[in-house]
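Novice: Build the 3D model from these lines:
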Amino acid sequence: MEFLLVTPQVRPGVALIQLNRPKELNALNGQLVEEIRDALLLLDNDDAVRVVVITGSERAFAAGADIRQMAGKSAIDMFTDSRFATLEQIRRFRKPLIGAVSGFALGGGCELAMTCDMLVASETAQFGQPEIRLGTMPGAGGTQRLVRAVGKVRAMEMVLTGEPISAHEAHRLGLVNRVVPVGQYLEEAYRLAASIAAMSPVAARLAKESVNRAFETHLDEGLHFERKNFYLTFASEDQKEGMAAFLEKRKPEFKGR
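Specialist: Model prediction:
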């Protein structure tokens, strides 16, 4: 892949995807978005991978969409562009996905970060939707996921002024899980990923589905979905192993079956 570096086993059970367009601050052009999608599809089908960490560089996770690709396009050009369908495929990645964010996560970069299940940020991270300053607005989830993460009034201010928020404010508002010094953000993401990779992969996928469903439906339907997934875990070998290990006071050995 031209714009990605992929390490399938950066830690046991943990894969790393690193955006690699340094001159453009990892701006998201069509090819980069497709490469992220393709890498996730491969890792989704790799049984040795249980969790994926996606990151950029210390200077920028992703500084936004590639404006040079978009500036001259018409409404029909954008309507027929496949990048939004590709981003939807990224969102549907089944395994836990952790974003390790440092520096700029703006526009499409912020939207990509918000497709992750968890976020670890360095103290230099900035999250924002500055599209209003270019005469447009977020189009890849920025007006929807941001509201769910930080609330309506704060999201409205960010979207209508284009002003970013700091890593510490993002943590206070619930957009990121934790903030660490810049030299530690990737290792902290690995630690979080390793703790999840030690769990049952079957249970982790079902639990991820259930948590995500809470954002997409009303409570009664969400509870019904959760209960069905809970029942389904009892068809797995991992559930039998996990409960047997608890009763036998030993560490479980989950196989993902």
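Novice: going forward, measure contacts between C-alpha atoms and count neighbours the same way
Specialist: Noted.
Novice: Quick check: which element contains residue 61?
Specialist: With elements taken from DSSP states H and E, the one containing residue 61 is strand 60-62.
Novice: in the protein, which spans are helices?
Specialist: With DSSP state H as the definition, the chain shows helices at residue ranges 30-44, 67-70, 75-80, 83-91, 108-114, 145-150, 152-161, 167-173, 185-197, 201-213, 219-233, 237-247.
Novice: please give me the structure for this one as well, since I'd like to look at both together:
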Amino acid sequence: MGFIVHLNPNLGDHEHIKAEKRGQKNNVGFIQLNRPKALNALCDGLMKEVSQVLDEFEKDKEIGCIVLTGSDRAFAAGADIKEMQNQTFSKVYGGNFLNHWNRVAECKKPVIAAVNGFALGGGCELAMMCDIIYAGEKAQFGQPEISLGTIPGAGGTQRLIRAVGKSKAMELILTADRINAQDAQSSGLVSKVFPVDQLVTETIKQAEKIASFSKLTVAMCKEAVNAANEMSLREGLHFEKRVFHATFATDDRKEGMSAFVEKRPAKFTDS
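Specialist: Have a look, this model is predicted:
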């Protein structure tokens, strides 16, 4: 398979997910959604477990990248409708329902979604919270909330338009139509498409590559790219320049450039 699995005893047992460390250098955090009977429907308990594991992975100095996946049949078929069915406006508004689901997007380390099967509703939104999306060739993406009398509530109306543009986002959200992996790639939602049985392996390879670089520089780079969604071009360029300048205060910038000039592999120390 090209990688070694290492279980981290500190991650503990979880009801709705599996979590471990993977990679030849034990430097990839791996989270697998594990509600097979519900096609990995996203209940509140599952998302809380994901948040807890992300906290642990962020603290772990070995881990440089995180992979989030489901099963071959479903990444996540949506939010748990049974859990939402009898909610009331006062409860969801007063309790700020789904607010903590944004934890994946706020992770300081890069998160790659490896999507096989269904990524619908909350599942599509969860994938879009990740920094990169890779898909198996049979994956399906969609925001079918309108068919349930509601709208996307975990970022679908905001992130989808940034990924695929207004017309495509409107079409998907207003029709509840699904798109396949190939269309998702051509529209910019997905970066790469792999055979179903190779998706996780190939995603871990990419995660290992990211984890091989300076974790400090990777975090700075992620912050700068994400800023582009929040700022004007002028503001973004200024922010980028300041972060670029800040890399000159790091040991890893010195090491990276020295290694290039000396034609040797860099040995980053994340400092």
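Novice: related to what we said a few turns ago, which one, of the helices of the first structure, ends up nearest to residue 55 of the first structure?
Specialist: Each of the helices of the first structure was scored for nearness to residue 55 of the first structure using C-alpha to C-alpha, and the closest is helix 185-197 (8.0 Å).
Novice: ok, now which ones touch residue 106 of the first structure?
Specialist: 62, 63, 64, 126, 127, 128, 129, 130, 164 (C-alpha atoms under 8 Å, 6 or more residues apart in numbering).
Novice: corresponding residue for it in the second structure?
Specialist: Residue 106 of the first structure maps onto residue 120 in the second structure when the alignment is built from TM-score structural alignment.
Novice: Can you spell out which helices and strands pack onto the strand holding residue 61 of the first structure?
Specialist: Packing partners of strand 60-62 of the first structure (3 or more C-alpha pairs under 8 Å, 6 or more residues apart in numbering; DSSP states H and E): strand 97-101, strand 104-106, helix 108-114.
Novice: ok, 10 Å please
Specialist: In this structure, strand 60-62 of the first structure makes packing contacts with strand 14-19, strand 51-55, strand 97-101, strand 104-106, helix 108-114, strand 126-128, judged by 3 or more C-alpha pairs under 10 Å, 6 or more residues apart in numbering; DSSP states H and E.
Novice: follow-up on the earlier one: possible to save the helices of the first structure as a markdown table with mean neighbour count and distance to residue 21 of the first structure?
Specialist: A markdown table is the format used below for those (neighbours: other C-alpha atoms under 10 Å; distance: least, C-alpha to C-alpha, whole Å):
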| stretch | mean neighbour count | distance to residue 21 of the first structure |
| --- | --- | --- |
| helix 30-44 | 19 | 9 |
| helix 67-70 | 11 | 14 |
| helix 75-80 | 10 | 23 |
| helix 83-91 | 17 | 18 |
| helix 108-114 | 26 | 13 |
| helix 145-150 | 17 | 25 |
| helix 152-161 | 16 | 26 |
| helix 167-173 | 18 | 23 |
| helix 185-197 | 19 | 18 |
| helix 201-213 | 18 | 30 |
| helix 219-233 | 14 | 39 |
| helix 237-247 | 15 | 40 |
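Novice: could the ones you listed go into TSV alongside distance to residue 257 of the first structure?
Specialist: Formatted as TSV, the entries for the helices of the first structure read as follows, by distance: least, C-alpha to C-alpha, whole Å:
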stretch	distance to residue 257 of the first structure
helix 30-44	15
helix 67-70	44
helix 75-80	40
helix 83-91	24
helix 108-114	29
helix 145-150	32
helix 152-161	41
helix 167-173	35
helix 185-197	14
helix 201-213	7
helix 219-233	10
helix 237-247	5
